[in-house]
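Asks: Turn this into a structure:
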Amino acid sequence: MAIGEIGIVVRGQGLYEFTDQVSAWLAGQGVVEGLCTLFIQHTSASLLIQENADPSARADLESWLNRLVPENDSLYTHTLEGPDDMPAHIKAALTATSLSIPVRNGRMMLGTWQGIYLWEHRHQRGKRRVILHV
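Replies: Prediction:
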């Protein structure tokens, strides 16, 4: 059993792939078989396993979610942190804050076109923390 942390720098809204960072961390743990759990310590970003070959799939996801959860909705009362904050919380609630990925022979059993992404829902730049456990 091992616990680690990955910091991911974000430049605003979007999907940030970090599959290679998880793979590198996992390789250093010496685990042959198990379950790798990822957990994001934020309420306005989320985790996602998604296609990593065609960027248009990710662009379409972002466009769709932004249309589903618009900024500046008159129903929002949580507005002190800006017009993107409440929509970011809703987007995080609709997606995932944790992922579980099987590990066999020391490698994650992701499909051919699957990558691990942090989905940043705010416009601001910064660093997000993802906790790893295997």
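Asks: Please count neighbours and contacts with C-alpha atoms only from this point.
Replies: OK.
Asks: Enumerate the positions of the longest helix along the chain that are buried.
Replies: Secondary structure of the chain read by DSSP state H shows that its longest helix is helix 55-68. Neighbour counts over helix 55-68 (16 or more other Cα atoms under 10 Å) mark Arg58, Glu62 as buried.
Asks: And the next helix or strand past that helix?
Replies: helix 85-94 (DSSP states H and E).
Asks: what's the angle from that following helix to helix 55-68?
Replies: Here the directions of helix 85-94 and helix 55-68 differ by 120 degrees (axes from the mean of the first three to the mean of the last three Cα atoms, to 10 degrees).
Asks: can you give me how far the following helix or strand past helix 85-94 is from the chain middle?
Replies: Following helix 85-94 in sequence order, the next helix or strand is strand 98-104 (DSSP H and E). Centre-to-centre, strand 98-104 and its host chain are 14 Å apart (Cα atoms, centre = their mean, to the nearest Å).
Asks: Please provide the structure for the following sequence as well, for comparison with the first:
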Amino acid sequence: MLRQHLDRLELTTTGEGFHDLTAQLGASLAATGLRLGVLHLAVLHTSCSLTINENADPRVLQDLTACLRALVPQEGVRPISGEGPLRAWDHDDEGPDDMPAHVRTALTATNLSLSFEGGRLLLGTWQAVYLWEHRNRPHRRQLSAHWIGS
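Replies: Take a look at the predicted model:
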């Protein structure tokens, strides 16, 4: 018989970077009593995202950050060719990192679907689930964890 459980998770980020959610999700799953099913995970904000990535070598996360900073610079955007004038971001209501954070979120993911079996998330040996904060200062972030299974 299928059952559902909806959980709200919260965390405070320390600013730009990756925050490992794997243990918090494991605890949430254990509290549901479900053993087999799927998790639909959503971050409820427009300036951070979710990713499944390397959990063993921190250089992977550093390189991902450098790549996204290069693709979406804080000071504005240039034509794809790299030639031409810099166009500053119009939207900066919450500071100079506001619009770049929105673009970075649009290029990544705000939802993930993950299977679980035996009461554990099915992740590869070197995988972890991360919230990727795109803002420079700390923020309180909420996530929706919708567990469906038996």
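Asks: Overlay them and tell me the TM-score.
Replies: Once superposed, chain against chain, the TM-score is 0.97 (TM-score structural alignment, normalised by the length of the first structure); 134 aligned residues with a Cα RMSD of 0.8 Å.
Asks: which bit of the second structure covers the longest helix of the first structure?
Replies: Mapped onto the second structure using TM-score structural alignment, helix 55-68 of the first structure spans residues 58-71.
Asks: mean per-residue distance, that stretch to the first structure?
Replies: In the superposition with the first structure, the average deviation recorded for stretch 58-71 of the second structure is 0.4 Å (mean Cα distance after the TM-score superposition for the first structure).
Asks: contacting residues around that stretch?
Replies: Gly17, Phe18, Glu54, Arg104 (Cα atoms under 8 Å, 6 or more residues apart in numbering).
Asks: what's the farthest-apart pair in those?
Replies: Glu54 and Arg104 (19.1 Å; Cα to Cα).
Asks: what about these two, which has more around it?
Replies: Arg104 (23 against 17; other Cα atoms under 10 Å).
Asks: So what does the more buried one match up with in the first structure?
Replies: Aligned partner of Arg104 of the second structure by TM-score structural alignment: Lys91.
Asks: What of Leu21 of the second structure?
Replies: Aligned partner of Leu21 of the second structure by TM-score structural alignment: Phe18.
Asks: Confirm for me that that match is in contact with Ile116.
Replies: Yes - between Phe18 of the first structure and Ile116 there is a contact at 5.8 Å, judged by Cα atoms under 8 Å.
Asks: The match of Leu21 of the second structure: neighbour count?
Replies: Residues near Phe18 of the first structure, counting by other Cα under 10 Å: 15.
Asks: residues contacting it?
Replies: Ile8, Gly115, Ile116, Tyr117, Leu118.
Asks: from what I can see the match of Arg104 of the second structure touches Ser44, true?
Replies: Yes - between Lys91 of the first structure and Ser44 there is a contact under Cα under 8 Å: 7.4 Å.
Asks: Now do the shared contacts for the two.
Replies: Common neighbours of Lys91 of the first structure and Ser44 (Cα under 8 Å, 6+ apart) are His121.
Asks: residue in the second structure matching Leu110 of the first structure?
Replies: Aligned partner of Leu110 of the first structure by TM-score structural alignment: Leu123.
Asks: Its match - that's part of a helix, no?
Replies: No - counting by DSSP: H, G, I helix; E, B strand; the rest coil, Leu123 of the second structure falls outside a helix, being coil.
Asks: Need the counterpart of Gly30 of the first structure in the second structure.
Replies: Checking TM-score structural alignment: Gly30 of the first structure goes with Gly33.
Asks: tell me the contacts of its match?
Replies: So Gly33 of the second structure contacts Gly119 (Cα under 8 Å, 6+ apart).
Asks: Taking the centroid of the second structure, which residue is nearest it?
Replies: For the second structure, Leu50 is the residue whose C-alpha lies nearest the centre (Cα atoms, centre = their mean; 2.0 Å).
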